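Asks: My questions are about this predicted structure, shown below with the sequence.
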Amino acid sequence: MKPLFFFLMLFFWGTLPAQQVIKVACVGNSVTAGWGLQNPGQESYPAQLQHLLGNGYAVKNFGHSGATLLKKGHNPYYRTAAFQQLLSFRPQIAIIHLGLNDTDPRNYPNYRDDFIPDYNWLIDTLKKQNPQIKIFICRLTPIFTGHSRFLSSTNEWYNDLQKKIEQVAAVRKLPLLDLNEPLHNRPDLFPDVATLHPNVEGAAMLAQTVYKHISGNFGGLQLPLAFTDNMVLQQEQPIRFWGIANAFQTVSVRFGHQLKTTRAGFNGKWQLIFSARKASTRPEIIEIKSTHRSILLKNILIGDVWLCSGQSNMYFSVRESTGGDSLIRKADSTQPLRLLKLTPFAETNNRSWTASELSKANSLDFFSGSWQPHRSEAVASFSAVGYVFAQKIQQEEKVPVGIIEIAVGGSPLISWVSRNALQNNPLFEPALNNWRQSDYIMQWCRERANVNLANAQNKLQRHPYEPAYNFEAAIEKLSPFPVKGILWYQGESDAENAALYEKLFPVFVADWRAWWRQNLPFYYVQLSSINRPSWNYFRDVQRKSLNVIPNAGMAVSSDLGDSSDVHYKNKIPVGLRLARLALTQTYHRDGLPAGPLFQTMKRINNTVEISFRYANGLHASNNKDITGFKILTNEGVFVPTQARAHQDKIYISIPRHLKAIAIAYGWEPFTRANLVNKEQLPASTFLEYFK
């Protein structure tokens, strides 16, 4: 018998059974039985669990395909031969994974109130056979959105049953074994039409999960993605350390003059929380220890942490940017500025990925990086927009600043939204199915993904353009590492469907804020100018998003765009404009946060008066006539018109022969409209109709 298991059984279960061989019963439905596997006797999760546990255990598979936990269900487990065999087996350990089939319309609507009593009946029946039995209650493995009833019923009923299972475990004081967690973000392992049954690799992950909980061996002390040397911890928020250790191991964290200890739970998870602290430029050491391992994190600062994310214009490096050479030369490691670039394992450029890259993408082991001091080599490869922002905040606020970059060239917005947010939204749930042929994803993105995945053998191969992928591979692993706020530069890969983006963007922002459990400041960049149809419409949708997303700001970049290159070179002004938003709205500095934003307009006879937010000192950027305004007529024609600024408002005269229905500004994909305020910040594109 393994020493660790011996210890765990004494600590957690009480007296060990006298037998040398411990009998383990895997109770369940088709997932347990191994439905769809070529050789369930060798490939099902109970069979693989037997291999992991070894000769000290006898693992038996008591799965019955289609079984319901409900005794009045269409195929109740207690009436099956597997159940009778289970009772005869008299196991010392039972792993109960039932409930998936109870989401069937024949079962849940009629007998939902029986689910908890019937679960308790099963537990009591097993305990009568063996009062010393140790029972694990399992959260259900996932049902993915390809299921035929997912939207109509299954998803809602499935979520309700998960809560009922958690309630059973809590009331009966039984360990809750989460079989959803290891597979909830792995649809590539569920190739069956019903999207219920994991393949061999998925069964192996279930076996590993059960093995860890039985043995207590979770691989020892491990820390989340963002915990490395040189990191910055968010000031004025509780400082939270968390991770994995072997079950019930003591974990200690020494931070400053404080030492705190805890025990990992039976699921290996642990957490320690230290009081919030003010910013400090004095480097500190954090020592995290468990029974057999010690991790020393060095050169730690406390300050403000910002996350910058998006697609290629956020990924665009300091090295590539106009003026970047000077920024790289001036990088000084004594300046309290730290950078964490989470780099994709494979670029989404125009080539087919290797087998290793495809495997990394499927396993979600796709981003890597560690905190780096403020040195030239780290600065050179970092996001130019993110770096300039961070440097400006550090210089102005005089506190350490940490900036985290997670960006993927060409990635659509939907790839950054959590699976949970998408599948619980009827408008966006269909996007999760057959995404490489879906109009939820722009054609260019689908074509590039097809190039990258040309060598893929798995028809469900993962990719960073897939809905929810970047969230699952990066953001889910990073959150809830505390941050001050979020910077976002993305939309080029969604510009062809502005109407859809308008609905998804608020969902996305709310989703991230929910994961961080904070109403985080959210500052984003409006797309630049380029000769691509629809970009003016898209910029206007981004502007309108400010009306529905609180605690947000938008930096205009239309004046910087290149007519033929989506990657215009001068990113320094964009970073500075984002910094201005943060300094005025988050740090409450005086000044204008952004360029003129349309507020209201009224028509008096043939004169239109337009009011703006941030309108102080309205004028033309080149000190010439103001250009960029147009009148939209009732015949659908945009007619250029003159505009004049007076007392921080714009006035337009409408010719008597025109029947105007709207006023537009900067209403071309590529525009050099020139309205700015006293800070030389450009006005946003807009189209507004008369009321």
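Replies: Received, thanks. Numbers count the residues shown, from 1 in each chain.
Asks: From here on, just use CA atoms for contacts and neighbour counts.
Replies: Will do.
Asks: And the strands in the stretch 1-150 of the chain?
Replies: Per DSSP state E, counting those that start in this stretch, the stretch 1-150 of the chain carries strands over the ranges 22-28, 57-63, 93-97, 134-139.
Asks: ditto for the stretch 451-600 of the chain
Replies: According to DSSP E, counting those that start in this stretch, the strands that the stretch 451-600 of the chain contains are 485-489, 522-525, 552-555, 597-604.
Asks: okay if I get those as CSV plus distance to H51 and mean neighbour count?
Replies: As requested, the strands of the stretch 451-600 of the chain are exported to CSV (distance: least, CA to CA, whole Å; neighbours: other CA atoms under 10 Å):
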stretch, distance to H51, mean neighbour count
strand 485-489, 46, 23
strand 522-525, 49, 24
strand 552-555, 53, 25
strand 597-604, 65, 15
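Asks: got another, please set it beside the one above:
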Amino acid sequence: MRRRCGAGLAAIAAVLPLWVQAEVTIASPFTENAVLQRGLPVPIWGKADPGEEVTVEFAGQKKSVAADADGRWVVRLDSMTASAEPRALRVTAKESELSLANVVVGEVWICSGQSNMQFAATSVPEIRVLERKAKRIRTFEVKRTVAFEEQDSCEGKWVDKHPNSAVAFSFAYFLEEAGDVPVGIILSCWGSSSIEAWMPRDMTETVPHFKTMMEEFDSDAKTRERITSILEGTKPWSRNDDIFLRRQSNILYNAMMHPLAPYACRGLVWYQGERNTQSMFGMLEEPWFSRNSGMLKYGDTLKQWVQRYRKEWGNDEMQFLMVMLPGYHKEMATGPKLGAEHPASHSWAWMRESQLKALELEHVGVANTIDLGDVKNIHPKDKLPIGKRLALLAARDTLGLDVVASGPVMKTVEAGGDHLVVRFEHASGLTTTDGEAPTGFWLADDSAKWVEADAELKGETILLRSSDLAKPLYVRYAFAGKPKVNLVNGAGLPAYPFRTDTFAP
């Protein structure tokens, strides 16, 4: 059966091609073994002959609609409760019928990003042991490809099995355990991709540097010809061709994300940013794949991206969970070379600050990973804590469970002459993992010269001073490529990085 997959409800008619067919079809995210989202209206869409009445039946609901002049049909199933009972979703029209078996209702999440989202579960021993205990987790993995225009179909199918993504699987595992409901993961990710790769073209209207990037892409005949040649050439692609495709802008979104909307889901987990850390200020001339937001523009770009995706899905409350980039250090030519722990280095600290700007929007969470990672390995294996922390955020913010999901967050910093006092939120049971004094705090005055602080834990506050500063004014915490940190709350969740100065990088 030929399948087509549409865009958001408001845009389906504009993007689906005109054709005449005798057989009713359903959009490609709907296959056997699918998980439908509980607690929300569930749009089901597809194609039929213009004017033909199409009926959708599932879980006691029966909805009918006439296909429009383009042959497009869309129905909305009413909100449903979670159910692991396998049931058939039936679609009938005058001349044809299709039935999808083993469909359940639960929590559906899209997991997207670049290589650390793609990182295989089979490569992490402590996640592999979860396989024999995993239950009620299903996966739809989108085939990795690109397209010049927004596509209305994608390749993939639902399977009654967990995803082979370490982060997506561990997130699903702990979410299923917390919610006691089936969990469906739509995995759409590709290593080396920038955020711009996952941006629809119309974001050129709101993101100036992306407008420049797309204007350059449109005028680059050589690149477009190579992309066409790869897509029309032999499979599988060579490694060089594969990397070339996934480092482009916009065309991953066209092929791998646009076709999924408006499939009902609770939210999207986003583990991406490494590609955008290759510069502080963005839009490098060389290498070509570093011509993107850079770290300082990433935060505003990320907020625009979240809002645009919510529009695509027609859901202003669509949840977004970001994975903060973990510890890693690479010297950057634009700043002083002061090492992995110094807060004045041009490091991933600036990207983490940008990622945290997403919290300015509602229905957004950021999983803190500042205590994780590897100073020399951009693909660390400590993915299990990331999945756990994402699941805690989802359990609190989408399942409504009373759980501690956040580590300490700086609330106020008070000056006291020769010292500063830091107060935190989410600080119940504030302690250190090793029983030693808190680490990772640095102080400065208006000279902007940073010195390591002597930190003292006092209840749920931290007192900071340094013999090198008579009157400290500013503090940076865990603001480095790979800081040494040990500050956690009673739930064992690490304190979030922060800075109180406004010095330019």
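Replies: The structure has been received and is ready for your questions. Source: prediction; values computed, not measured.
Asks: Need the TM-score between these chains.
Replies: For this chain pair, the superposition-based TM-score is 0.82 by TM-score structural alignment, normalised by the length of structure 2; 448 aligned residues with a CA RMSD of 2.9 Å.
Asks: picking that back up, dump the strands of the stretch 1-150 of structure 1 into CSV; add mean neighbour count as well.
Replies: What follows is the strands of the stretch 1-150 of structure 1, written out as CSV (neighbours: other CA atoms under 10 Å):
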stretch, mean neighbour count
strand 22-28, 23
strand 57-63, 22
strand 93-97, 22
strand 134-139, 22
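Asks: ok, the equivalent of R138 of structure 2 over in structure 1 to K128 of structure 1 distance?
Replies: Under the alignment (TM-score structural alignment), R138 of structure 2 pairs with R338 in structure 1. Applying CA to CA, to the nearest Å, the value for R338 of structure 1 to K128 of structure 1 is 60 Å.
Asks: Just the strands from the stretch 251-400 of structure 1, written as ranges.
Replies: Residue ranges of the strands in the stretch 251-400 of structure 1, as given by DSSP E, counting those that start in this stretch, are 258-263, 269-274, 280-289, 294-310, 337-341, 343-344, 367-368, 371-372.
Asks: Looking at R338 and K128 of structure 1, which is more packed in?
Replies: R338 (27 against 13; other CA atoms under 10 Å).
Asks: E85 of structure 2 matches what in structure 1?
Replies: Under the alignment by TM-score structural alignment, E85 of structure 2 pairs with R282 in structure 1.
Asks: swap in L40 of structure 2?
Replies: Using TM-score structural alignment, the equivalent of L40 of structure 2 in structure 1 is Q237.
Asks: okay, now the closest residue to that match other than its chain neighbours: neighbour count?
Replies: Distance criterion CA to CA, 6 or more residues apart in numbering; nearest residue to Q237 of structure 1, sequence neighbours excluded, is A276 at 4.7 Å. Counted with other CA under 10 Å, the neighbours of A276 of structure 1 add up to 15.
Asks: From Q235 of structure 1, how far out is A276 of structure 1?
Replies: 7 Å.
Asks: Just put the strands of the stretch 1-150 of structure 1 in a markdown table and tack on distance to W416 of structure 1.
Replies: Below are these laid out as a markdown table (distance: least, CA to CA, whole Å):
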| stretch | distance to W416 of structure 1 |
| --- | --- |
| strand 22-28 | 34 |
| strand 57-63 | 37 |
| strand 93-97 | 31 |
| strand 134-139 | 26 |
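Asks: Which among those strands is found nearest to I302 of structure 1?
Replies: Nearest of the strands of the stretch 1-150 of structure 1 to I302 of structure 1, taken as CA to CA: strand 134-139 at 38.0 Å.
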